[in-house]
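[1] Quick one, structure for this:
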Amino acid sequence: MIRLLIADDQALVRGALSALLGLEPDIEVVAEVGRGDEVVAAARQTDAEVALLDIEMPGMDGIAAAAALRAEVPVCRALIVTTFGRPGYLARAMRAGASGFVVKDTPAAQLADAVRRVAQGLRVVDPALAADSLAQGESPLTARETDVLSVARTGGSIADISGILHLSEGTVRNHLSSAIGKTGARNRADAVRVADDRGWL
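    Below you'll find the predicted structure:
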């Protein structure tokens, strides 16, 4: 039996995934959590072999949870299952150590098969998303530009961003200007939107 942990902040989705996958003769759902920061402890307590992780969760997102699993419970492999099929998310998830990445509209039989393949140590990636990711390439943003845009999402001023990131206001302006150019955006808000849409933030 494959011991499966399901992490999704929406109780209805979590319950539906658990019910569907629990019908499989070789999969046992051993834990369900609603927060990313509960994943590692649940994996340890239940000896889970595969963790199905949503991306957007409170406490810690699914990509960070995948990285935490790889570092702290490497026997439990991460499979990202998300509504947000963005190429940038795929690249970030794979760098974080996820073994698979599929979207939530994947048919139940294919999802069960993805769980089995990940449990066997194989990689599973949604083919359409993989093609989009290759076509789009890696994020052109530097780590600092990504940080600045992430903080800019809240709509704060240059001074606010500067204070949060402990950078001078001039440095923040330079990073924003560079990020706007690299994303082909019209302004800061547009750069945030473009980078967010592509999964770079």
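
[2] alpha carbons only for contacts and neighbour counts from here, please
    Noted.

[3] Identify each buried residue in the helix ranked longest in the chain, please.
    Using DSSP state H to define each element, the chain has its longest helix at helix 169-183. Buried residues in helix 169-183, defined by neighbour count with 16 or more other CA atoms under 10 Å: 169, 172, 173, 175, 176, 177, 179, 180, 183.

[4] Pick the one among those closest to residue 161.
    If you rank these by distance to residue 161 using CA to CA, residue 172 comes first, at 7.2 Å.

[5] and the buried residues of helix 169-183 as CSV, adding distance to residue 201?
    Output for the buried residues of helix 169-183, formatted as CSV (distance: CA to CA, whole Å):
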residue, distance to residue 201
169, 21
172, 17
173, 18
175, 15
176, 14
177, 17
179, 12
180, 14
183, 12
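
[6] Relative to residue 23, which of those residues is nearest.
    Taking these together and measuring to residue 23 by CA to CA, the closest member is residue 183, at 44.9 Å.

[7] so where do the helices sit in the chain?
    Using DSSP H, helices in the chain cover 11-22, 39-46, 62-72, 87-96, 108-119, 127-136, 143-152, 158-165, 169-183, 188-197.

[8] which other helices and strands contact the fifth one?
    Looking back up the chat, that one is helix 108-119. Applying 3 or more CA pairs under 8 Å, 6 or more residues apart in numbering; DSSP states H and E, we find helix 108-119 packed against helix 11-22, strand 50-53, strand 77-82, strand 100-103, strand 124-125.

[9] hmm, back to that, can you list the helices of the chain in a markdown table and add distance to residue 79?
    Listed next are these as a markdown table, based on distance: least, CA to CA, whole Å:
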| stretch | distance to residue 79 |
| --- | --- |
| helix 11-22 | 13 |
| helix 39-46 | 12 |
| helix 62-72 | 8 |
| helix 87-96 | 9 |
| helix 108-119 | 7 |
| helix 127-136 | 15 |
| helix 143-152 | 25 |
| helix 158-165 | 32 |
| helix 169-183 | 29 |
| helix 188-197 | 21 |
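
[10] Select, out of these, the one closest to residue 33.
    Residue 33 lies closest to helix 39-46 among the helices of the chain, at 6.9 Å (CA to CA).

[11] Flag every buried residue along that closest one.
    39, 40, 42, 43.

[12] quick one more, to check against the first:
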Amino acid sequence: MIRVLLAEDVHMVRGALVALLNLEPDIEVVVDVASGDEILPMAKEHSPDVAVIDIDLPGQDGLTAATELHEQLPTCRTLILTSLGRPGTVRRALAARVNGFMLKDAPSAKLANAIRNVASGRRVVDGELALSAWDGAECPLTNREVTILRLTSDGNDPTEIAAQLYLSTGTVRNYLTSAVSKLNARNRVDAIRIATEAGWI
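    Here you go, the predicted model:
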């Protein structure tokens, strides 16, 4: 039996997925959560074989949670679900070393097969998503610039970001200035828009 953790913030969607997956003879959803912050603690408590994670979750985003799972609970494999196939998002997912990445509107049978493949050690990437990654532009930002731009988009100011990342406020401002420049943006808000549309944050 493949033990699954499901993370999805839309209650009706989560309920439907739990019901559909539990109809499969070899899959059991052992825990379902609504926010990214719940994933690691619940995974440690329930020891799932596969975590099926929506990429856009309140609190911690799905890719960050998947990275934490990979580092702290390597026996749990990860399958990311997304509604948007932006090239930068696909690249971020692959960089986060997730085991699978597929669109949320895929048929339930395809999701069940993806879970089986991921549980057996194979990687699963939806064909459309793979093509979008192939066609998309490379992200010009460093990992640190991406992190700081993402934290800024969440409403954190440079002082708060500096405290979170153990940097000086001036260093955070320098990273933001660099990100704005590399994206040819007018300001931080425009940089966030450009990076979000490209799927880089």
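
[13] Hmm, residue 60 of the second structure is touching residue 35, no?
    Yes: counting by CA atoms under 8 Å, residue 35 is a contact partner of residue 60 of the second structure at 7.1 Å.

[14] So for those two, which residue has more residues nearby?
    residue 35 (21 against 16; other CA atoms under 10 Å).

[15] quick revisit: and the buried residues of helix 39-46 of the first structure, which is closest to residue 93 of the first structure?
    Distances from residue 93 of the first structure to those, taken as CA to CA, are shortest for residue 39 (15.5 Å).

[16] Identify the residue of the second structure aligned to that closest one.
    Applying TM-score structural alignment, one finds that residue 39 of the first structure aligns to residue 39 in the second structure.

[17] what residue is smack in the middle of the second structure?
    Centrality entry for the second structure: nearest residue to the mean C-alpha point is residue 63, 2.4 Å, by CA atoms, centre = their mean.

[18] Could you measure from that one over to residue 54 of the second structure?
    Going from residue 63 of the second structure to residue 54 of the second structure by CA to CA, to the nearest Å gives 9 Å.

[19] do the same with residue 201 of the second structure
    15 Å.

[20] quick one, which of these two is more surrounded?
    Counted by other CA under 10 Å, residue 201 of the second structure and residue 54 do not tie: residue 54 has more neighbours, with 27 against 21.

[21] Measure how buried the residue nearest to the more buried one when sequence neighbours are not counted is and give me the count.
    Leaving aside its chain neighbours, residue 54 of the second structure sits nearest to residue 81 (4.7 Å; criterion: CA to CA, 6 or more residues apart in numbering). Neighbour count of residue 81 of the second structure, defined by other CA under 10 Å: 23.

[22] hmm, back to that, looking at the helices of the first structure, which is nearest to residue 3 of the first structure?
    With CA to CA as the criterion, residue 3 of the first structure lies closest to helix 39-46 of those, at 8.0 Å.

[23] which helices and strands sit right next to the closest one?
    Judged by 3+ CA pairs under 8 Å, 6+ apart, helix 39-46 of the first structure is in contact with strand 2-7, strand 27-33, helix 62-72.

[24] Quick check: which of these is buried the most?
    Of those, the one with the most neighbours on average (mean count of other CA atoms under 10 Å) is strand 2-7, at a mean of 24.

[25] starting at the chain centroid, how far to that one?
    On the basis of CA atoms, centre = their mean, to the nearest Å, strand 2-7 of the first structure sits 17 Å off its chain's mean C-alpha point.

[26] List the contacts of that strand.
    14, 17-18, 26-36, 39, 42-43, 47-54, 116, 119 (CA atoms under 8 Å, 6 or more residues apart in numbering).

[27] do the same with stretch 9-29 of the first structure
    1-8, 32-35, 54, 56-58, 108, 112.

[28] Ok, stretch 33-51 of the first structure next?
    For stretch 33-51 of the first structure, contacts defined as CA under 8 Å, 6+ apart pick out 2-11, 14, 30-31, 57-62, 64-65, 68-69, 72-73, 75-79, 115, 118-119.

[29] gap between the two ends of stretch 44-54 of the second structure?
    Distance between the boundary residues of stretch 44-54 of the second structure (CA to CA) amounts to 19 Å.

[30] ignore the last one, stretch 123-132 of the second structure
    Using CA to CA, the two ends of stretch 123-132 of the second structure sit 17 Å apart.

[31] Repeat that for stretch 1-14 of the second structure.
    Note: stretch 1-14 of the second structure ends 20 Å apart using CA to CA.

[32] do stretch 155-173 of the second structure as well
    With CA to CA as the measure, stretch 155-173 of the second structure spans 15 Å from end to end.

[33] Which positions in it come out as buried?
    158, 161, 162, 172, 173.

[34] do stretch 108-124 of the second structure as well
    Neighbour-count burial for stretch 108-124 of the second structure [16+ other CA under 10 Å]: 111, 112, 114, 115, 116, 118, 119, 123, 124.

[35] I'd like these as JSON lines, with distance to residue 139 of the second structure appended.
    Shown next, in JSON lines, are these (distance: CA to CA, whole Å):
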{"residue": "111", "distance to residue 139 of the second structure": "29"}
{"residue": "112", "distance to residue 139 of the second structure": "32"}
{"residue": "114", "distance to residue 139 of the second structure": "28"}
{"residue": "115", "distance to residue 139 of the second structure": "29"}
{"residue": "116", "distance to residue 139 of the second structure": "32"}
{"residue": "118", "distance to residue 139 of the second structure": "27"}
{"residue": "119", "distance to residue 139 of the second structure": "30"}
{"residue": "123", "distance to residue 139 of the second structure": "23"}
{"residue": "124", "distance to residue 139 of the second structure": "23"}
